[in-house]
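S.K.: Sequence isn't available, so here's the structure alone:
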């Protein structure tokens, strides 16, 4: 029936990971219904019933959003009651388009009914293409206040009267009257930048919608419902937990002096006495947003570019004269524009500050970034997270230290260990052989390694644990539990979490708990909580008779001693990978209780790896990325998550595409033992966001929705071939591939148009495959089936790390596998210590069978899978050789097929053993 096409079955609001997207979905649905009625293509009674149902769903949401506002929404309801379909279509179309394009933030006539204002198309063009325009950023302020709706309207009007032409921003007040309505507004309204809480409001909402009740219950901690006197403080605490970027203010008639000095005031930016003037609240709100909007370095760089500077230093492009006066490279200036060159300098004077010794605006920008990312301090890095990782390694590790490390982590960590002279103790992640990739590193083998070191008396040498979170393929660790269990064995263990691909997660209330800084804050709070101390005492009593080697320790949840635990966490983020920074913009975020003990070596490491001529534009872009994420990260990240989930569903539920392509589900990417919640996929039938939240809290691993492993082996394409096809035929860029998949990454830059582009490409390819197989006959189908089998079923086993050669181990009899990789690495610098043997040389198999052992002199890193299958000093096994011989990739770092494997000669290794004996 026509009405079925107008309004297909919709997901409940509680099924949207981005709740605001559910609201826009309802407005678009209402627009389709009204259009159908205006065209006379649907039964009136059915359409009226459908429209009323949608409006009933929207009503509670519109009470917690500034746009379209009560007046405009009231007109929508009135036109439905009058069954004026043409007028309803115009008004609903106007509102839904404004919400979809966000044009209401810039166009004040969007707030008028269609007969009161001129309909204008929103300006989507960037300033360099369109005319550009000066605009005041728009936001909304939530006011939580007791009273009746008529009083709230007066309150909103009074705040609007406080607006001044010279205000840097414009905001719209939104008023609610209960604790639960404030909670809903914070979740659904991404325009909020501040919350003003007026004491004395009740707890329960009047909304009875089962969907809204489910959202309220999911986000309200047990025990929050308290007496009226504490509701304001409790609400402030909860809102800061959900959206820490928001400024929260409290207006109360209690003893404000006493309250301001108590722990309860911690979530509040400022406290007002109830009788004070609204102007102070208004100014405080604007000042709070201005604090986050301010970009100290970028703002200063703009001022610098406007000054008449005479440059007598290196850097001819500064001010652009060598370019704009050139006969031959003037097009460079025309392409990049004048500001790029006016804002360049190699000087650190004139307010530009020094990245190496920041004392001014760079220092301020780094402090703001630390606040945004949840750390104690932060450091900007302008040559990528590869360098950020090396800085941390060199700052915290010394020769002979043991570092526990995921073998398939980014190569910068392996090189960082070499530079520091530490000894890696490699641990393998669980394999996903069918996709030719590894998953992530589980807690159990990490504990096993730590307990083994403790049993051999070497735990004091275990300095740091290095883990990737999330992995390239989207595996997210249970960070808090990982740190707690490791600290139970080694209370001062340092954690380096490589979150190069995951920096955006800080700005999602769902994913924040699984970030390094989010977990560090939780662990700190736990260690100071008397209730945790009681829990720890009970745990200690239960394990006091168990020896270190007792296998039961591996399978139980270990708890650290709060008296001995030191929370020492370092997080590296590629700001450019998931936020709006220029390429190579990275950051180190630190939450280290003992940073004062390593501050000097950290500074030295930063000096060692940081250019004395850092790119000023990259520094500015990191500053700007922080501003954006603090002010609109919640909105952007939630939309990206929702878009990624919709793309997964579109691929897997499409009757044609799913014949050949599929988005791998969490159940396929994470083995069942690591998913105790049973979570299998996003938006499963009968499942809600509550099930997703449960998996995030409980499971050892969770799959980042935005990182979609698109399986292409079923279409007969290997990853590299499919990547090339998408680029050449459809102008779709993909980065990472595996033997039978490509990685589709969704970020804050993507739109539904991008989704449609990819879906259309997959549909066209699937249709072409259908035609080819139908017209090609049995021979074509048999050839296709063989190709698919080779890619999907006949996959080589992934080679685990074997061991370091005995000559590179302090104690060859030890049960712990750490080794001196640095010595092996530098042996490769000496040609007389190395030899090369081709993979097809019979000597390879002969030595594998009879010796002497083959020992790698280099890091060997095939792309894909992109991690080292050999490291310097590693004994090469038959499995590794078999894997190398099956590889059909073109790019293998550290391996030259003509020369063969580069190996350390047996006599060079014997020399190491003799030298060690002589020293002994």
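M.R.: Okay, I see it. What you are looking at is a predicted structure, and each value in this text was computed from that prediction instead of being measured.
S.K.: okay, CA-based contacts and neighbour counts for the rest of this
M.R.: Will do.
S.K.: Verify the stated contact: residue 90 with residue 114.
M.R.: Yes: the pair residue 90 and residue 114 qualifies as a contact (Cα atoms under 8 Å) at a distance of 6.9 Å.
S.K.: and the closest residue to residue 506 other than its chain neighbours, how many neighbours?
M.R.: Using Cα to Cα, 6 or more residues apart in numbering and skipping the chain neighbours, the partner closest in space to residue 506 is residue 512 (4.7 Å). Residues near residue 512, counting by other Cα atoms under 10 Å, number 21.
S.K.: Could you do residue 791 as well?
M.R.: For residue 791, which is what you asked about, the neighbour count (other Cα under 10 Å) is 25.
S.K.: Mind telling me what element it is part of?
M.R.: Under the criterion of DSSP states H and E, residue 791 resides in helix 777-792.
S.K.: what sits against residue 381?
M.R.: Applying Cα atoms under 8 Å, 6 or more residues apart in numbering, we find residue 381 in contact with 387-388, 584-588, 610, 619.
S.K.: how about a cut-off of 6 Å?
M.R.: Contact criterion Cα atoms under 6 Å, 6 or more residues apart in numbering gives 586-587 as the residues in contact with residue 381.
S.K.: cool, and the one 10 residues further on?
M.R.: Applying Cα under 6 Å, 6+ apart, we find residue 391 in contact with 605-606.
S.K.: The helix or strand where residue 172 lies - contacts with which helices or strands?
M.R.: Secondary structure here is read from DSSP H and E; on that basis residue 172 sits in strand 170-176. Contacts defined by 3 or more Cα pairs under 6 Å, 6 or more residues apart in numbering; DSSP states H and E place strand 170-176 against strand 138-144.
S.K.: neighbouring contacts of the strand it packs on?
M.R.: Residues lying outside strand 138-144 but in contact with it, judged by Cα under 6 Å, 6+ apart, are 105, 170-177, 191-192, 194-198.
S.K.: and of these, the nearest to residue 878?
M.R.: Within these, the smallest distance to residue 878 is 58.6 Å, found for residue 191 (Cα to Cα).
S.K.: count of neighbours near residue 73?
M.R.: 20.
S.K.: That one - nearest residue in space that isn't next to it in sequence?
M.R.: Leaving aside its sequence neighbours, residue 73 sits nearest to residue 62 (Cα to Cα, 6+ apart; 7.5 Å).
S.K.: can you tell me which residues contact residue 283?
M.R.: With Cα under 6 Å, 6+ apart as the criterion, no residue contacts residue 283.
S.K.: Scan the protein for its longest helix.
M.R.: For the chain, the helix with the greatest residue count under DSSP state H is helix 616-653.
S.K.: thinking again about what came up before, buried subset of the contacts of strand 138-144?
M.R.: When the contacts of strand 138-144 are checked for burial by 16 or more other Cα atoms under 10 Å, the buried set is 105, 170-177, 191-192, 194-198.
S.K.: out of those, which one sits closest to residue 658?
M.R.: Taking Cα to Cα as the measure, residue 191 is the one of those closest to residue 658, at 37.4 Å.
S.K.: try it against this one:
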């Protein structure tokens, strides 16, 4: 970070000579100086170069709002203003709030001013670098040698092997120098929450509006288990979102708790809806407790917020209404909610603490902020026993955490602080809305077909858009008002084939075909449903990538209308099974899959499959104990009715459990099996379109088996 942008009008010797000397002095200290032609050019440089460490301006001639504009963009960035000695006195109180250092034009001052700029640059770097990361950088710069395990010796062990040197060169020296041992006392301990680690977690808590935050280095799957293990003692009852992440099912398999499920809705598109308000009411909970064997009043609740498809809850309502000691919002996909006002009242850490309750929010820092994989956070509001909570934390945390992951978590928080963070999220929201409007424009302009967007009609307002009961666009039945809200950053595109009333058209283009087409062109879809595609417009998505996606969608429309052969349209699909796809065209493929979906009447099947839950015969924990001692057997998936499932069954997408361990499918819940069989049949008819089903095992003959509890 050594670039300085300068805006000084030339033409007067008393300015030119000192500035010329200063530029030479700055270059002598390793700075690169770039020049702006006017204030607008300067702002464009500031906005498009994150490596800038300062701005030099002429106070006399620059627009008076320039400092305010720089501050609004980056409130930490130093500004160096040169002025005649008489003119600086016109600075207002507002001007002096900004990060401005004043200098006079004068000869023989260049070295002193360059020294001051160097010092201010270091102050700027220190101001934006969070505490643990700063300590880690300092340790690496010192080049200390440790007598530790080979992986913690700055990469020297790798350099003793030919393949090791290739590996070392690929990742770079600092990666290995910062992968250090927990025995480095000056960096404190993640497990004890001491030293710079403690400062880092305090820094993160302040940034995310939490009372206490924890850094987790092996993902939100682990963060979820830590929270659940502490909050739900053995023998207790918990309420859990039926559309939970599988890590929470694993928690229930590890911990002897009785689950009562909060049952959400789902529309004909397969989009995961919210949990209706009535599910949170005391009378509903009382009825479920009465009907559930061994259940007591729940002590803890888990709600997925947002849903995979980008639906937020009115979390203020849930916090007020849900009568439990603690509420855990699994917010893995939305770590950015504290940095835009549109999410106020829609996330776990929003607002103040709730008297008498503990609110948790787990977030995957690596998903929609900038951090290494597995970087995650637990945020807490409310009173917990920190020593006991830390025991749960340590049960699931490695005693050798990877420091670069820890530092990347803290750095992600630092990126969100101040005007810079708010701007990054605002830009993501605005870019997503622009993309939505472009798709709608093309949809309106085309004379045959184009993709549509799952959203309200009017999206001019930058907001989380409410799913209103009277609106038809969302496709949910009997939805509550002021309860669910669509995140603009999560863009769901609709393919032809399903009408807005949930019925199927005679012709259609299943989204899985579009997904494979995009994948062959280097564009990865986040989630693919029957007739919908989900794209995340995170802050890593720029205009170039957005336009690239739009272009690829237009290319698909052209190639589909031209009815290209599968060999040309979907080369990777053809290469995997040329004998099957030889001579087949893309419209034939689309209609073949669409016909199977129509044959099974997917919309009706979808509603039925998620309307009735399987019977819970034993808890997930009890079922897993049976599996551990071998009291299980494999049966064909068609034979599941009347048998107790040993594992969760979870199709991707959307990646939420359909059948929990210990549950039994009955005739009443047969639509769940019919839905699974439809997924299997599509894969059996069309190679390459097999659904990944966790808990179902594909056999050489193409059929599937599942594990059930051995009975009798």
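M.R.: Perfect, I can see it now. Not measured: the values here are computed from a predicted model.
S.K.: where along the stretch 101-250 of structure 1 do the helices fall?
M.R.: Assigned by DSSP state H, counting those that start in this stretch, the helices in the stretch 101-250 of structure 1 fall at 149-161, 179-188, 210-219, 228-242.
S.K.: TSV for those helices, including distance to residue 392 of structure 1 and mean neighbour count?
M.R.: Converted to TSV, those look like this (distance: least, Cα to Cα, whole Å; neighbours: other Cα atoms under 10 Å):
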stretch	distance to residue 392 of structure 1	mean neighbour count
helix 149-161	49	14
helix 179-188	36	23
helix 210-219	36	16
helix 228-242	29	19
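S.K.: now those as CSV including distance to residue 489 of structure 1?
M.R.: What follows is the helices of the stretch 101-250 of structure 1, written out as CSV (distance: least, Cα to Cα, whole Å):
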stretch, distance to residue 489 of structure 1
helix 149-161, 56
helix 179-188, 39
helix 210-219, 33
helix 228-242, 30
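S.K.: what do we get in structure 1 for residue 168 of structure 2?
M.R.: Alignment note (TM-score structural alignment): residue 168 of structure 2 maps to residue 333 of structure 1.
S.K.: let me redo that: residue 493 of structure 2
M.R.: In structure 1, the residue paired with residue 493 of structure 2 according to TM-score structural alignment is residue 710.
S.K.: Check which helix or strand its match maps to.
M.R.: Of the helices and strands defined by DSSP H and E, residue 710 of structure 1 is found in strand 707-711.
S.K.: what's the answer for residue 226 of structure 2, then?
M.R.: Counting by DSSP H and E, the secondary-structure element that holds residue 226 of structure 2 is helix 219-231.
S.K.: in structure 1, what residues pair with that helix?
M.R.: Aligning helix 219-231 of structure 2 against structure 1 (TM-score structural alignment) gives residues 384-396.
S.K.: mean shift of the matching stretch relative to structure 2?
M.R.: Stretch 384-396 of structure 1: mean distance to aligned residues in structure 2 after superposition is 0.5 Å, counting by mean Cα distance after the TM-score superposition for structure 1.
S.K.: For residue 22 of structure 2, see how far away the residue sitting furthest away from the middle of structure 2 is.
M.R.: Among the C-alpha atoms of structure 2, the one farthest from their average position, using Cα atoms, centre = their mean, is that of residue 13, at 54.7 Å. Summarising the geometry, the distance separating residue 13 of structure 2 from residue 22 of structure 2, computed by Cα to Cα, to the nearest Å, is 14 Å.
S.K.: Same check on residue 488 of structure 2?
M.R.: Per Cα to Cα, residue 488 of structure 2 is found 47 Å from residue 22 of structure 2.
S.K.: Those two: who's more crowded?
M.R.: residue 488 (25 against 20).
S.K.: which SS class is residue 799 of structure 1?
M.R.: Going by DSSP: H, G, I helix; E, B strand; the rest coil, the secondary structure assigned to residue 799 of structure 1 is coil.
S.K.: hang on, isn't it packed against residue 880?
M.R.: Yes: between residue 799 of structure 1 and residue 880 there is a contact at 5.3 Å, judged by Cα atoms under 6 Å.
S.K.: equivalent range in structure 2 for stretch 23-34 of structure 1?
M.R.: So in structure 2, there is no equivalent range for stretch 23-34 of structure 1, judged by TM-score structural alignment.
S.K.: Residue 627 of structure 1 corresponds to which position in structure 2?
M.R.: Aligned against structure 2 by TM-score structural alignment, residue 627 of structure 1 finds its counterpart in residue 414.
S.K.: any idea how far the closest residue to its match other than its chain neighbours lies from residue 671 of structure 2?
M.R.: Taking Cα to Cα, 6+ apart as the measure, residue 414 of structure 2 lies nearest to residue 130, with 6.2 Å between them; neighbours along the chain are not counted. Using Cα to Cα, we find residue 130 of structure 2 at a distance of 52 Å from residue 671 of structure 2.
S.K.: tally of neighbours for residue 404 of structure 2?
M.R.: Per other Cα under 10 Å, the neighbour tally for residue 404 of structure 2 reads 22.
S.K.: ok, now the one 3 residues further on?
M.R.: One way to gauge burial is a neighbour count; for residue 407 of structure 2, by other Cα under 10 Å, it gives 26.
S.K.: which residues touch it?
M.R.: Listed by Cα under 6 Å, 6+ apart, the contact set of residue 407 of structure 2 reads residue 133.
S.K.: Could you check how far it is from residue 137 of structure 2?
M.R.: As judged by Cα to Cα, residue 407 of structure 2 and residue 137 of structure 2 stand 10 Å apart.
S.K.: Now do the strands in the stretch 251-400 of structure 1.
M.R.: Counting by DSSP state E, counting those that start in this stretch, one finds strands in the stretch 251-400 of structure 1 at the ranges 270-273, 377-381.
S.K.: Give me whichever of those strands is most buried.
M.R.: Mean neighbours per residue, mean count of other Cα atoms under 10 Å, is largest over those for strand 377-381, with a mean of 25.
S.K.: And it against structure 2, how far off on average?
M.R.: Strand 377-381 of structure 1 differs from its equivalent in structure 2 by a mean of 0.6 Å after superposition (mean Cα distance after the TM-score superposition for structure 1).
S.K.: Helix 384-396 and that strand, what's the angle between them?
M.R.: Between the direction of strand 377-381 of structure 1 and that of helix 384-396, the angle (axes from the mean of the first three to the mean of the last three Cα atoms, to 10 degrees) works out to 130 degrees.
S.K.: how far apart are the strand holding residue 710 of structure 1 and its match in structure 2?
M.R.: Once the two are superposed, strand 707-711 of structure 1 sits an average of 1.4 Å from its aligned residues in structure 2 (mean Cα distance after the TM-score superposition for structure 1).
S.K.: how about the helices of the stretch 301-450 of structure 2, start to end?
M.R.: Under the criterion DSSP H, counting those that start in this stretch, the stretch 301-450 of structure 2 contains helices at 315-321, 365-368, 386-395, 403-415, 418-445.
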